[in-house]
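Novice: The sequence isn't on hand, but the structure is:
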């Protein structure tokens, strides 16, 4: 069972996807009249002011830029203003184009163009995806029985993406008999996916099309029934689970579950033993799971145990037993087991792994003869293997100062081998396989870094910074040894997220080498609001403790410069989405600490957004930020809301990015914020705002395009410290 699924204001992605992929680039000016414009002729756009009054709890706010909201995204005046902002960025950054080109060439030059995932075996086939040459998207393929046999391409995403400026393939799901394919695509970046079907024996497409879905697809074992989630097209909440029979129209589909509580998100899946289909019911503080037999798709879903406020759990199953990861009387979670028929009775739950105050229990897998645990202690991941016959416990060894180790693809339970992913700030990611009986291990694949690269050139560290209230904040640091002197002269690139309990792991990034090779120190601040140090670390950085997230980041900055990791006048801060809120908060609180800040798809208009239930994701986040309908929440959120707290003061150099079709943080939040900053800031520091007119929250689609966007950000920072090559 996967870790708890949060549908937060963050790009939907796997753990190893770089946070910098949130960077959004704008469209190049299409009007020929702009071709000869320069940084001298194109001036920063000044937005008109149209006072809009909002009164809550007797308190009045005036929003001069509320007019920038257009849910249709068709208002000509708004689109013209965004285009003007893009033209301004293009003109002002034109002198860095050679540097951007160099950075892009470097970053893409480190990538292996012809690449493939590690094949895994399931139901008599070896499954994998691969890339060819300059293609942006993956080709999905399989080989029957042996990897020596002929390849069968089941789906080529490059073909599907033809003619689309944006393309996302969410799910690729094959029926139990291996003959039918269902897949879901989005070409507008609103995360409203269309599901289609293909006969793998003939190659023909079915006429079935399921629209406005979450993208998730689960096949029943009858090879003709699929389950999917339909979204509300306004709020983008997936709240209805439907059962579809292949060969029928969507209008005939059967509604099998509807979530009426808008604070809950809905997800679906299938257990690794292929026996159970489940629906996850997730809110910030409460979860539930409903199940049916995959052999009985017409059955009624039943809860494993009744939903109780504050109780969070997920599950795996082994024969007649459920293994349940639960926070019942266990803040950091524990593992219990119970006979499946008795699961509703919590009194019959038996402890397997008890709760521990100093260990955060993240995830687990139950194999035929082994139980494998993924845990965090003092911020470092441990993977422990328990032999279910002998109860012998073995921990896998990891030696780096800061690293990530997490379960990889383990599609079946009837195996004695575990696959896991390992990476560190200096070690390219690798898929490892360990024999759970002998503990011999091998590397199935390690990412190649092409060109000049030697991991020994780089050094990583894990340090702890004492925050103002005495808490110890872990920080992961990496630098190039021959470019670093601990004398306070190096530029410092500091990243954090700090919300929803998300753990930003210290993983390797080949594109990051372009920073390190030019002398930047890279630091991840594992601030409160994440769960690096357990559940309490999250609780201490949300709701009425949210200010700790911002002060932790500031305290890390001050400590790293005091310890001479970075120069006081060369500190750069980066955050995206809720991490963009972090950026907005710190520059209001301590603007003089930062030379430059990049805020990507930033969630900055906190009070107004959280007061409007029609905006996507709002209602599901009341337990994260608070509900402004409550006076205490309103006042606390207002005290740090970046948009509301903009004032007449000097601000750092700023690069702000968004996507017009962003479904997580609407484009008008950063648009309004930039307009207000430009009006009120008292210095001449740079303020650039770029909108990708085709993309959404995750930025440009495709494996190479994102590096254009990353090159823009890197060039923005490098230009500020005089690096031009």
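Specialist: Received it, and whenever you're ready, just let me know what you need. For clarity, every value in this text was computed on a predicted model and none was experimentally measured.
Novice: CA only for contacts and neighbour counts going forward, please
Specialist: Will do.
Novice: Endpoints of stretch 313-331, how far apart?
Specialist: Using Cα to Cα, to the nearest Å, the end-to-end distance of stretch 313-331 comes to 12 Å.
Novice: Can you give me the buried ones in that stretch?
Specialist: 313-318, 322-328, 330-331 (16 or more other Cα atoms under 10 Å).
Novice: how about the residues you listed, which pair is most distant?
Specialist: Farthest pair in these (Cα to Cα) is 318 and 331. Separation: 24.9 Å.
Novice: who touches stretch 190-207?
Specialist: Applying Cα atoms under 8 Å, 6 or more residues apart in numbering, the external contacts of stretch 190-207 come out as 154, 170, 178-186, 208-215, 231, 233, 236, 247, 661-663, 696.
Novice: Quick one: end-to-end length of it, please.
Specialist: Length of stretch 190-207, first residue to last, Cα to Cα: 23 Å.
Novice: With stretch 367-382 instead?
Specialist: With Cα to Cα, one end of stretch 367-382 sits 18 Å from the other.
Novice: Can you pull out the residues in contact with it?
Specialist: Contacts for stretch 367-382 (Cα under 8 Å, 6+ apart): 318, 358-366, 383-389, 395-396, 402-407, 412-416, 436, 474, 532-534.
Novice: Can you pick out the ones from these that are in strands?
Specialist: 318, 359-366, 383-387, 395, 403-407, 474 (DSSP state E).
Novice: Second structure for comparison follows:
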């Protein structure tokens, strides 16, 4: 028998609201302490030894992922200005190559054909803008955080992180003068830097000591660092993060400040980049809004999606010159439809929303003359029941329909104001990721590309469906499942992996994944429990799974597991749970609540010591997180409630399932110390807990696609073993 590393106890006392908590493992927080580093290496060595019997399976799964993936490939080109922009991948290389090729003519909106030659050699006239492989050389980690080309196409800015701590260095290069680099080199920035419309200035953000983006700066291209960058906006409230961008029309620069429950936007005409930003709506506690610029009848309008007295959000229009003046409601609030966003173009508008737990997209043409319709949606629009009226006029929203029971659809890759089509991403558990262009005038959906799955992939072998569990309070919880119909018979218990998240109103929508096929081909059912705290069923679904309702997230997951067991989908000895980040908190909580239902729990970058973290305002994310979890530092009730579910503080004598915690040393969102302490605590009560820590990675894990595939193969091999599936899939 292998012996796990001994984690020394060095008691630290934490006192809040009269409660005294002794933490024996807080010393592991000292990242630069040689004893801590040595201990983490010991944990990795132990995990490697304990999982050595899975090494062949890991290699098999890695080769399956690799073998199903078209390694030399090309993304669907996106037109911006006079160029088609795309990214290529090359077999054997970890990272992408960012390129462009010239358009044929001003009215050229048809993406070039993606034939075999294009996939291997790029498009005719290709110009390589940035080869991530070259810039990643010599670094164990590489992440691109900003990438922007000036409007005239002559300059490139990019920013990279080579540690995993999400602090990026901006550089600038000419795209016309033999690629000469400018002296600009701006360190310690957040992601999302961009050029202004003129290309003469760069707007970027920096972070405070708690890793919060709090300041927007303006930098003149060509100036050396520290020679006069101008602070244009600073957010002192620690609950708010900020970002900067351009409207699609490029007529306005936008600064957005947002907490988890409140937002505020500031605009500046892009023709005056050194001017003063003006607020759209002053912030109001609990009110969130997004701003999109539109031109209707020759007038500048702002389309605003907001939740002021509209829990599921509504869409209205205001004058860009007087945004706090008269409002016109375009899509009124609908308790059955969660309005998520609007995209405005010169000739049409696209609306994204969620109904019955699934994403939807509807479009309408912009009226050529006069103002917008008073209701904006017509009798069949999304503002009423979300369905389209195909007989309505062009300025009536019409919804795009898809045939599958479960799917995910959304707009993306639409930078051009004048483009005649809407670029869409579509997929499901059984349909590989698909790119469409939708012609708004003809209502034609044009397939541009579907993700290639090499080998003997047959979508007809796979089945996806929706189940509904019932929580103890009577709430119905949706569960999405996918499996191979020739290997799984509903009603006969099968190995099953149940995934969950349930925080921040994030929805875990059905999507395709090549790595997941390695589970399905081994007879494993993959399921997602859409628990409260997520956003699948609207804003109230989120509200009922946060702060003092947070335990609903955990009990919903347990009730989903119980439902899958009671209905014969699986059995406790063949059921594993999986979740990451806030979903890792979910994993830790259900391990304490219902260990008897699970044979294994995979917790990735898990937030398992939430009370310690949320009590410390100096840590990254803490203050902004008070809107999500509550403020235990100043509220005794919140403190007691969080302590009652905190995974690390509720470890107890029981028979825990096998547990694997995966984390990264340089993660700034969920610090490595949380799973390290949790594993040590679990071992105190005899739990079989493993810790795998990436020593050169961040919150998203390792960088580079081959490294990421190996990381996924390790986790999936462990899951296959935990649910008792046959390693070969036979």
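Specialist: Yes, it's here. For clarity, every value in this text was computed on a predicted model and none was experimentally measured.
Novice: hang on, the earlier thing: can you tell me which of the contacts of stretch 367-382 of structure 1 are buried?
Specialist: Burial by neighbour count, 16+ other Cα under 10 Å: within the contacts of stretch 367-382 of structure 1 this picks out 318, 359-366, 383-387, 402-407, 412-413, 436, 474, 532-534.
Novice: Residue in structure 2 paired with residue 459 of structure 1?
Specialist: Here residue 459 of structure 1 is matched to residue 463 in structure 2, going by TM-score structural alignment.
Novice: typo on my end, residue 168 of structure 1
Specialist: Using TM-score structural alignment, the partner of residue 168 of structure 1 in structure 2 is residue 143.
Novice: For its match, which residues are in contact?
Specialist: Taking Cα under 8 Å, 6+ apart, we find residue 143 of structure 2 in contact with 160-162, 164, 703.
Novice: quick one, helices of the stretch 1-150 of structure 1?
Specialist: Using DSSP state H, counting those that start in this stretch, the helices of the stretch 1-150 of structure 1 run over residues 76-92, 97-109.
Novice: So which of those is nearest residue 252 of structure 1?
Specialist: Closest approach to residue 252 of structure 1 among the helices of the stretch 1-150 of structure 1 (Cα to Cα): helix 76-92, 39.4 Å.
Novice: What separation is there between the most centrally placed residue in structure 2 and residue 533 of structure 2?
Specialist: Centroid check for structure 2 by Cα atoms, centre = their mean gives residue 506 as the closest residue, at 8.1 Å. Using Cα to Cα, residue 506 of structure 2 is found at 8 Å from residue 533 of structure 2.
Novice: Regarding residue 203 of structure 2, what is its secondary structure?
Specialist: Under the three-state scheme (DSSP: H, G, I helix; E, B strand; the rest coil), residue 203 of structure 2 adopts strand.
Novice: To which residue of structure 1 is it aligned?
Specialist: Aligning on TM-score structural alignment places residue 203 of structure 2 opposite residue 227 in structure 1.
Novice: What sits closest to its match if chain neighbours are left out?
Specialist: residue 243 (4.7 Å; Cα to Cα, 6 or more residues apart in numbering).
Novice: Surely that neighbour forms part of a strand?
Specialist: Yes - the assignment for residue 243 of structure 1, made by three-state DSSP, places it in a strand.
Novice: what sits against it?
Specialist: 225-228, 253-256.
Novice: Helices along the stretch 601-730 of structure 2, start to end?
Specialist: For the stretch 601-730 of structure 2, the helices defined by DSSP H, counting those that start in this stretch cover 610-614, 622-629, 636-645, 673-684, 705-722.
Novice: Quick one: those as JSON lines, columns for mean neighbour count too.
Specialist: Below are those laid out as JSON lines (neighbours: other Cα atoms under 10 Å):
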{"stretch": "helix 610-614", "mean neighbour count": "22"}
{"stretch": "helix 622-629", "mean neighbour count": "21"}
{"stretch": "helix 636-645", "mean neighbour count": "18"}
{"stretch": "helix 673-684", "mean neighbour count": "22"}
{"stretch": "helix 705-722", "mean neighbour count": "20"}
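Novice: wait, which of these is closest to residue 11 of structure 2?
Specialist: Residue 11 of structure 2 lies closest, by Cα to Cα, to one member of those: helix 673-684, at 12.3 Å.
Novice: okay if I get the helices of the stretch 1-150 of structure 1 as a markdown table plus distance to residue 69 of structure 1 and mean neighbour count?
Specialist: Shown next, in a markdown table, are those (distance: least, Cα to Cα, whole Å; neighbours: other Cα atoms under 10 Å):
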| stretch | distance to residue 69 of structure 1 | mean neighbour count |
| --- | --- | --- |
| helix 76-92 | 8 | 20 |
| helix 97-109 | 32 | 19 |
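Novice: In CSV: the ones you listed, plus distance to residue 466 of structure 1.
Specialist: Rendered in CSV, the data for those read as follows (distance: least, Cα to Cα, whole Å):
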stretch, distance to residue 466 of structure 1
helix 76-92, 39
helix 97-109, 35
